[in-house]
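*Asks:* Dropping the sequence and predicted coords here.
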Amino acid sequence: MNGDPTDRSEGNAGKVPPLPPLRDVIARHGLSANRALGQNFLFDLNLTGRIARAAAPLDAGTVIEIGPGPGGLTRALLDHGAGAVIVIERDRRFLPVLAEISAAYPGRLQVIEGDALKVDAAKLGSAPRRIVANLPYNVATPLLLGWLDAGTAFTSLTLMFQKEVAERLLARPKTKDYGRLTIAAQWRADVKRLFDIPPRAFTPPPKVTSTVVQLIPRAEPLFAADATMLERVTAAAFGQRRKMLRQSLRQVSPQADEVLVATGIAPTARGEELSIEQFCALARAFKAEGPTGPRAGL
């Protein structure tokens, strides 16, 4: 996603004297948001600046941005000291706008035309790598999971999600938002809520509030576990949330009852009641049993 509120943002436009206000750029190029690509533009320099500051320090290594659109956040990253920014944009309409920004900041901005889901961001630029992005809602989760799989290839991930997704990333056991995405994220990274951004801040305004979240990848996962097995266990446990684990985990192993008892977990418990540590213990136990099970998307 990309984003925008009122013209008050352009009171700070003196920070980028070579470039005209974003609204003027949009009008000149005849650009509009493509809902199919999850685009919403954020022009408010107060908000884009706040995101850039949250991701600091930006002067060393590489900052990677996904879906920059007209470049509101891109400008903020450069204005706040990013020495090397790489942006990945699949919508060709924005390439001329991004080229203008690149010319205004010689040698500091590289534009890659392509689908971020097909680009290995862990190999872009030099370390330390930071991803800072107002993510398209429709690809936010698969992008995040791919980056988390890369481990410490990234120093930090400062990302905007729709609030519903952010709540799942930040959830605790025994809450409605706690689930597979929670465990996948918190197992690999420290997750922190930064701030919310209301729908009116964007053009066009989405129907939901957005939340900026920062994830700091862990040097090692929170608890020992095989990643594939942990994914299988959580997929089964949360596939039908109201089922007892003795039933839901049978798709992982017919010995589910025995494994649960051996790990000190009540077979009558449900997935939302277990801590990440307990899920990791189950993953280790099932791995030792040699079970197989389905792998589904989050």
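*Replies:* Noted; the coordinates are in hand.

*Asks:* Please make it C-alpha for all contacts and neighbour counts, starting now.
*Replies:* Will do.

*Asks:* Can you point out the buried residues in the helix or strand encompassing residue 260?
*Replies:* Assigned by DSSP states H and E, residue 260 belongs to helix 256-262. Residues of helix 256-262 classed as buried: 256-257, 259-260 (neighbour count, 16 or more other CA atoms under 10 Å).

*Asks:* just curious, which of those residues is nearest to residue 289?
*Replies:* Distance to residue 289, by CA to CA, is smallest for residue 259 among these, at 8.6 Å.

*Asks:* Give me the neighbour count for the residue lying closest to that closest one once chain neighbours are set aside.
*Replies:* Excluding the flanking residues, the one nearest residue 259 by CA to CA, 6 or more residues apart in numbering is residue 285, at 6.5 Å. For residue 285, the count of nearby residues is 19 (other CA atoms under 10 Å).

*Asks:* again with residue 273
*Replies:* Residue 273: 13 surrounding residues under other CA under 10 Å.

*Asks:* so it sits right up against residue 174, yeah?
*Replies:* Yes: counting by CA atoms under 8 Å, residue 273 touches residue 174, with 5.1 Å between them.

*Asks:* part of a strand, is the residue nearest to residue 259?
*Replies:* No: in this structure, residue 285 is helix, not part of a strand, as judged by DSSP: H, G, I helix; E, B strand; the rest coil.

*Asks:* Settle this for me: it is touching residue 261, isn't it.
*Replies:* No: with contact defined as CA under 8 Å, residue 285 does not reach residue 261; the gap is 10.7 Å.

*Asks:* elements contacting the host helix or strand of residue 229?
*Replies:* Under the criterion of DSSP H and E, residue 229 resides in helix 227-239. In this structure, helix 227-239 makes packing contacts with helix 180-188, helix 245-248, helix 276-289, judged by 3 or more CA pairs under 8 Å, 6 or more residues apart in numbering; DSSP states H and E.

*Asks:* I'd like these laid out as a markdown table, including distance to residue 125.
*Replies:* Listed next are the helices and strands packed on helix 227-239 as a markdown table, based on distance: least, CA to CA, whole Å:
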| stretch | distance to residue 125 |
| --- | --- |
| helix 180-188 | 23 |
| helix 245-248 | 44 |
| helix 276-289 | 33 |
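
*Asks:* My read is that residue 130 contacts residue 157, right?
*Replies:* Yes: the pair residue 130 / residue 157 is scored as a contact, 6.0 Å apart, by CA under 8 Å.

*Asks:* which residues are in contact with both of the two?
*Replies:* Common contact partners of residue 130 and residue 157 (CA atoms under 8 Å, 6 or more residues apart in numbering): residue 55.

*Asks:* before we move on, back to that, which one, of the helices and strands packed on helix 227-239, ends up nearest to residue 112?
*Replies:* Closest among the helices and strands packed on helix 227-239, using CA to CA: helix 180-188, at 27.0 Å.

*Asks:* before we go on, here's another structure to hold up against the first:
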Amino acid sequence: MKHIARKRFGQHFLTDSAIIEAIVREIAPVPGDAMVEIGPGLAALTQPLVERLGQLTVVELDRDLAARLRAHPQLQVVESDVLKVDFSALARDRFPGQRLRIVGNLPYNISTPILFHLLEHVEVVQDQHFMLQKEVIDRMVASPATADYSRLSVMLQWRYAMEDVLFVPPESFDPPPRVDSAVVRMVPLANPPAIDVARFSEMVQVAFSQRRKILRHTLGRWLEQRGADVPFDLQRRAEEVPVHEYVALSLAT
């Protein structure tokens, strides 16, 4: 029976074989990898991956698709909302002594929450390859003083090295999304700064809360409330401050 894409799950199924091959080349799976695929859908990417890996763990919310996937002897299916999956426990229980390689065509309607959820489990991750809306990846990899540089840029760049590795047009999917897509590679930094992540997140959120305003009106007040007296140029907008300066400010407060 043909599976009808469900809007509530943000389903767009990859059908372009050349794009699928290109994604697999970028991931470069090898037997023994502790790989987890988020949202395998109709297994367009799953099948070439498992052929190279021997076995693969998949996370699928759609119960009809999960039932289909369970029929595949080389797949271990986690039927769950990905935002509720404890990836640290998954790594410990299924892949002891290994770090996860996480891949997937993420549902665009919740892609940012998924990225932040995975950030909480970054200690058990080797790398991540995700298909996302091109606009989101542009923000993830953006440089300071550009229109795309945002809270998302800062919150991910302090912890990952990232690059846009592949453009994917709408016609590569069924049904075609109304946006361009791309594939991003995310590799956790080997020696990240030891920051208080909750405080850092709050600080960055405050800084970008009114991005057109000078930071004196937003971040300046936040620092004053905490009695922080540190040298930092507040006569800039949030988008003008490099990631390393936000990290240094977080460490100093």
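*Replies:* Cool, the structure landed. Everything numeric here is computed off the predicted structure, so don't read it as measured data.

*Asks:* Need the TM-score between these chains.
*Replies:* TM-score of the superposed chains, computed with TM-score structural alignment, normalised by the length of structure 2, equals 0.91; 248 aligned residues with a CA RMSD of 1.8 Å.

*Asks:* What's the match for the residue nearest to residue 259 of structure 1 in structure 2?
*Replies:* In structure 2, the residue matched to residue 285 of structure 1 (TM-score structural alignment) is residue 252.

*Asks:* how about the strands in the stretch 51-200 of structure 2?
*Replies:* Assigned by DSSP state E, counting those that start in this stretch, the strands in the stretch 51-200 of structure 2 fall at 56-60, 75-79, 100-105, 125-133, 160-168, 173-174, 181-188.

*Asks:* Which neighbouring elements make contact with the first one?
*Replies:* Read that as strand 56-60 of structure 2. strand 35-38, strand 75-79.

*Asks:* which part of structure 1 lines up with it?
*Replies:* The aligned range for strand 56-60 of structure 2 is 85-89, by TM-score structural alignment.

*Asks:* Next, the mean deviation of that stretch compared to structure 2.
*Replies:* By mean CA distance after the TM-score superposition for structure 1, the fitted stretch 85-89 of structure 1 averages 0.8 Å away from its aligned residues in structure 2.

*Asks:* which of the residues in that stretch are buried?
*Replies:* For stretch 85-89 of structure 1, by 16+ other CA under 10 Å, it's 85-89.

*Asks:* And the furthest pair within the residues you listed?
*Replies:* Applying CA to CA across those, the maximum distance is between 85 and 89, 12.8 Å.

*Asks:* Would you mind finding the match for residue 172 of structure 1 in structure 2?
*Replies:* Under the alignment (TM-score structural alignment), residue 172 of structure 1 maps onto residue 143 of structure 2.

*Asks:* how close does the closest residue to its match other than its chain neighbours get to residue 163 of structure 2?
*Replies:* Of all residues not flanking residue 143 of structure 2 in the chain, residue 149 sits nearest, at 5.9 Å (CA to CA, 6+ apart). Separation of residue 149 of structure 2 from residue 163 of structure 2 (CA to CA, to the nearest Å): 14 Å.

*Asks:* Looking at these two, which one has more neighbours?
*Replies:* Set side by side, residue 149 of structure 2 and residue 163 show more neighbours around residue 149, with 22 against 17, by other CA under 10 Å.

*Asks:* For stretch 130-141 of structure 1, buried residues please.
*Replies:* So stretch 130-141 of structure 1, judged by 16+ other CA under 10 Å, has buried residues 130-137, 140-141.

*Asks:* same deal with stretch 42-61 of structure 2?
*Replies:* 42-43, 45-47, 49-50, 52-53, 55-61.

*Asks:* ok, now stretch 169-184 of structure 1?
*Replies:* For stretch 169-184 of structure 1, the neighbour count (16+ other CA under 10 Å) marks 169-173, 177-184 as buried.

*Asks:* Out of the helices and strands packed on helix 227-239 of structure 1, which is closest to residue 197 of structure 1?
*Replies:* For residue 197 of structure 1, the closest of those is helix 180-188, at 21.4 Å, according to CA to CA.

*Asks:* Which strands and helices lie in contact with the closest one?
*Replies:* Under the contact criterion of 3+ CA pairs under 8 Å, 6+ apart, helix 180-188 of structure 1 touches helix 140-149, helix 163-170, helix 227-239.

*Asks:* Kindly provide the distance from residue 80 of structure 2 to residue 86 of structure 2.
*Replies:* From residue 80 of structure 2 to residue 86 of structure 2 the distance is 11 Å (CA to CA).

*Asks:* With residue 188 of structure 2 instead?
*Replies:* For residue 188 of structure 2 relative to residue 86 of structure 2 (CA to CA), the value is 18 Å.

*Asks:* more crowded one of the two?
*Replies:* Taking other CA under 10 Å, residue 188 of structure 2 and residue 86 do not tie; residue 188 has more neighbours (21 against 13).

*Asks:* Residue 157 is in contact with that one, correct?
*Replies:* No: in this structure residue 188 of structure 2 lies outside contact range of residue 157 using CA under 8 Å: 9.3 Å.

*Asks:* who touches both of those two?
*Replies:* With CA under 8 Å, 6+ apart, residue 188 of structure 2 and residue 157 have no common neighbours.

*Asks:* Of all the helices and strands packed on strand 56-60 of structure 2, which one comes closest to residue 208 of structure 2?
*Replies:* Nearest to residue 208 of structure 2, of those and by CA to CA, is strand 35-38 at 29.6 Å.

*Asks:* What span of structure 1 is the closest one aligned with?
*Replies:* Strand 35-38 of structure 2 corresponds to residues 63-66 in structure 1, going by TM-score structural alignment.

*Asks:* Check the mean deviation of the matching stretch from structure 2.
*Replies:* Using mean CA distance after the TM-score superposition for structure 1, the mean distance for stretch 63-66 of structure 1 is 0.9 Å.

*Asks:* what does that stretch contact?
*Replies:* Under CA under 8 Å, 6+ apart, the answer for stretch 63-66 of structure 1 is 74, 82, 84-89, 116, 121, 129-135.

*Asks:* go on, stretch 135-148 of structure 1?
*Replies:* Contacts for stretch 135-148 of structure 1 (CA under 8 Å, 6+ apart): 1-2, 37-39, 66-67, 116-117, 121-122, 154, 159-162, 184-185, 188-189, 217, 298.

*Asks:* and if you look at stretch 238-253 of structure 2?
*Replies:* Taking CA under 8 Å, 6+ apart as the rule, stretch 238-253 of structure 2 contacts 143-147, 149-150, 154, 157-158, 193, 195-196, 199-200, 203-204, 207-208, 211, 214-215, 223, 228, 230, 232.
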